[in-house]
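Q: fold the following for me, if possible:
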Amino acid sequence: MPTSYLKDLVESWRTEFDWRAVEARLNEHPQFTVDFDDTTIYFMHVRSPEPDAMPMIMTHGWPGSVVEFLDVIGPLTDPRAHGGDPADAFHLVIPSLPGFGFSGPNPNTGWNNLRTAQAWAGLMRQLGYDRYLVQAADFGTGVSLTLAGIDEEHVAGVHLNTLPTPPSGDPGELDNLDDEDQARLARSARFVRELAGSMKLQATRPHTVAYALTDSPVGQLAWIVEKYKDWTDSASVPEDAVDRDRILAIASVYWFTGTAGSSAQFYYEIAENLPINVSTGRYPAIKAPLGVAVFPHAPFVPIRRFADRDFPSIVHWSEFDRGGNFAALEEPDLFVEDVRTFRRLIKE
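A: Coordinates of the predicted model:
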């Protein structure tokens, strides 16, 4: 990251960024905390004015937070007010992952995909939702697929905009891949080789990196903003893909809550599921209908043949020509419409 760029960004954060405006945006929506086992989970619960809205729980990844969903809450919960069909409405539950942002810092270990999925299932049950959809990206994907497996009686469908599809190890399955799939395979390999340093470090030495990040706001900012350059549809600077104030808002959440360490710990807890190697990152199949939105500038762009191999319940697959890892931030209109399209496929 160029020093000149970081200096400019830090100066914007220090003198121009308006955290109170972010607070005001968050406070437009009902927010709660609930205790699960040894930790406290923060979540937004935004009910639609439409009585027949479909409940949906949305899970962010790293370095993300509930802030990345602020621009899609209105269109998803109240499509009538945003030029859409009221039949597409959702009741939204948007938690912070354990140890992230307002759900942290969490000094306890053991919060992996399974334990988090159990908390999500319990949360939806406490809220009175007997049947609901699940939406996620980044390593929210692992939580959501696990949730669909342990609560299959209540999960009506899963919509993902991140789905790693690593090769199985059978050399024959690489035969006859077209040029696009070969490019996707190469993209995954490049990510693992050149851009996965933070993933590998946090999955193996989360506490070591935490000391530096917790002690330096500039270090924390640089650690986060780099990903909004490498993992987005960004031509030269992160702001090509995501508004600067939104990037600073997300960095502020990590800094103000002191969750660099406990969010890194989540990587450590789910290390066996991470695509740290080009041949890893596989998740178990689910019975619930699965929808996949493919954004071409994400670190891992799924290969349909491999996805069908691992997930026979895919009922929806869409490919976009722009967007990356943070679809709700980068391309909120595309994201919203794709979630609505998937919802229409789910039987009441």
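Q: okay, CA-based contacts and neighbour counts for the rest of this
A: Fine.
Q: now do the strands in the chain.
A: 31-36, 39-46, 54-59, 90-95, 132-136, 155-160, 290-294, 314-319 (DSSP state E).
Q: among these, which comes closest to residue 193?
A: The minimum distance between residue 193 and those falls on strand 290-294, with 21.9 Å, by C-alpha to C-alpha.
Q: dump the strands of the chain into JSON lines; add distance to residue 69 and mean neighbour count as well.
A: Formatted as JSON lines, the strands of the chain follow (distance: least, C-alpha to C-alpha, whole Å; neighbours: other C-alpha atoms under 10 Å):
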{"stretch": "strand 31-36", "distance to residue 69": "14", "mean neighbour count": "14"}
{"stretch": "strand 39-46", "distance to residue 69": "10", "mean neighbour count": "20"}
{"stretch": "strand 54-59", "distance to residue 69": "9", "mean neighbour count": "24"}
{"stretch": "strand 90-95", "distance to residue 69": "8", "mean neighbour count": "25"}
{"stretch": "strand 132-136", "distance to residue 69": "11", "mean neighbour count": "23"}
{"stretch": "strand 155-160", "distance to residue 69": "14", "mean neighbour count": "26"}
{"stretch": "strand 290-294", "distance to residue 69": "16", "mean neighbour count": "25"}
{"stretch": "strand 314-319", "distance to residue 69": "20", "mean neighbour count": "15"}
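Q: Proceed likewise with the subsequent sequence, for comparison:
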Amino acid sequence: MSVTPREPAIRPFSFEFPEAELEELRRRIAAARWPEQETVADQSQGTQLATVQELARYWASEYDWRKVEAKLKALPHFITEIDGLDIHFIHVRSQHEDALPLIVTHGWPGSVVEQLKIIDPLVDPTAHGGSASDAFHVVIPSMPGYGFSGKPTTTGWGPERIARAWGELMKRLGYTKYAAQGGDWGAIVTDFMGVQEPEGLVGIHTNMAGVVPSGIDAALIAGNPLPAGLTLSDEEKAAVEQLDFVYRHVYFAYLMGSRPQSLTALADSPVGLAAFMLDHDAASLDMIARAFAGQAEGLTRDDVLDNLTLFWLTNTAISAARLYAENTNSFFGVKGVNLPVAVSVFPDEMYQAPKSWAEQAYPNLVHYNRVARGGHFAAWEQPELLVEEVRAGLRSLR
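A: Modelled structure (predicted):
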């Protein structure tokens, strides 16, 4: 007699962080040992001392984790084992009958906190300037090693494997037609979902397009001259200059990609964790520094600390960093997606993907738009704009 294997269970998930853990966090912040001030007047040596000291002061004396904790707890959380690893996800279904399921993937140094502002507008568009035909059922997983998901104990959890796991997750949830969206690592995972074409995936939306031609990408990564004979438009030349700067300055990626375990201090010092994670890209660091200097724009002080505190409480600085060591792909290069793709280009992204490259990289490009403002963390910084782009970009795929 044969026995049919049982489908792995999808289990409700809850979390609780005792006050003692928050008290210990504040104690560690207060006990920070500070270096001397940087010897330059800008961010060229990294996160400036004044920014980190103001962040630490606010984190230890005014910040209230319980506010974002309440927002998180108000959402339906689940966990399920996929490929031997527990995967946590938020799953919010729309009341609208014809809603399109959408799996949204965060990046580094992010978490599901990045997407909190876009959930309601996507799920309940009629309450947020849209129509019922714009509705989505939203699935937001924590990537392996991030947030509430399990931490891999062996190598092999790169973006391709995560993409396969997301396809399995959507199948397990019973979705036979769905789309995918992402930025940062989420964009790379989403691109690979587009490459793998799991059953039911009808298209993707990206706010960090992987469209750089292979010859240009390889030359810039190596710091070599571009291939001979290239004729570039002004838009393409601007993208090349931006990419050249990025590849020369993403030191965090090189460090995590080669020596993640050597960053153990990030698990021991909340101030060290903050100083490292704030230094993602120049525009984002400038914006965050302005926030801690008292200017309200894009991310707020609480936004930044909501995410940092989740990293601290879940002790995921090192497990998250290992994703860089697992990756063998270009961040911005062409992956080979043939499904329908929608691209949104934010002006302060690390590079502005030219439409000409997007048309070559994504032969089924159904939407391309340059938006007015916003940067790398689009869902977090400019949720209204990103929601508008997701609605418009995926509308033809319903």
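Q: output the strands of structure 1 as CSV; include the columns distance to residue 5 of structure 1.
A: Formatted as CSV, the strands of structure 1 follow (distance: least, C-alpha to C-alpha, whole Å):
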stretch, distance to residue 5 of structure 1
strand 31-36, 35
strand 39-46, 33
strand 54-59, 30
strand 90-95, 32
strand 132-136, 31
strand 155-160, 33
strand 290-294, 30
strand 314-319, 33
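Q: figure out which of those is closest to residue 113 of structure 1.
A: strand 54-59 (11.5 Å).
Q: contacts only, for the counterpart of residue 345 of structure 2 in structure 1.
A: Alignment note (TM-score structural alignment): residue 345 of structure 2 maps to residue 294 of structure 1. By C-alpha atoms under 8 Å, 6 or more residues apart in numbering, the contact set of residue 294 of structure 1 is 161, 162, 301, 302, 317, 318, 319, 320.
Q: residues in contact with the equivalent of the second one over in structure 2?
A: Looking back up the chat, that one is residue 162 of structure 1. Mapped onto structure 2 by TM-score structural alignment, residue 162 of structure 1 lines up with residue 208. Applying C-alpha under 8 Å, 6+ apart to residue 208 of structure 2 gives the contacts 182, 183, 184, 187, 332, 343, 344, 345, 349, 353, 376.
Q: from residue 333 of structure 2, how far out is residue 208 of structure 2?
A: 11 Å (C-alpha to C-alpha, to the nearest Å).
Q: spatially nearest residue to residue 72 of structure 1, not counting backbone neighbours?
A: Excluding its sequence neighbours, the residue lying closest to residue 72 of structure 1 (C-alpha to C-alpha, 6 or more residues apart in numbering) is residue 332, at 6.1 Å.
Q: so the one you found makes contact with residue 73?
A: No - Residue 332 of structure 1 is not in contact with residue 73 according to C-alpha atoms under 8 Å; the separation is 9.9 Å.
Q: distance of the match of residue 345 of structure 2 relative to residue 334 of structure 1?
A: In this structure, residue 294 of structure 1 and residue 334 of structure 1 are 11 Å apart, going by C-alpha to C-alpha.
Q: swap in residue 148 of structure 1?
A: 24 Å.
Q: these two: who's more crowded?
A: A count of neighbours by other C-alpha atoms under 10 Å puts residue 148 above the other of residue 148 of structure 1 and residue 334, at 26 against 17.
Q: please say which position in structure 2 the more buried one maps to.
A: Per TM-score structural alignment, residue 148 of structure 1 is aligned with residue 194.
Q: the strands of structure 1: which one's closest to residue 268 of structure 1?
A: For these, the distance to residue 268 of structure 1 is smallest for strand 39-46, at 17.4 Å, taking C-alpha to C-alpha.
Q: what's next to the closest one, contact-wise?
A: Applying C-alpha under 8 Å, 6+ apart, the external contacts of strand 39-46 of structure 1 come out as 29-35, 73, 77, 91-98, 102-104, 106, 108.
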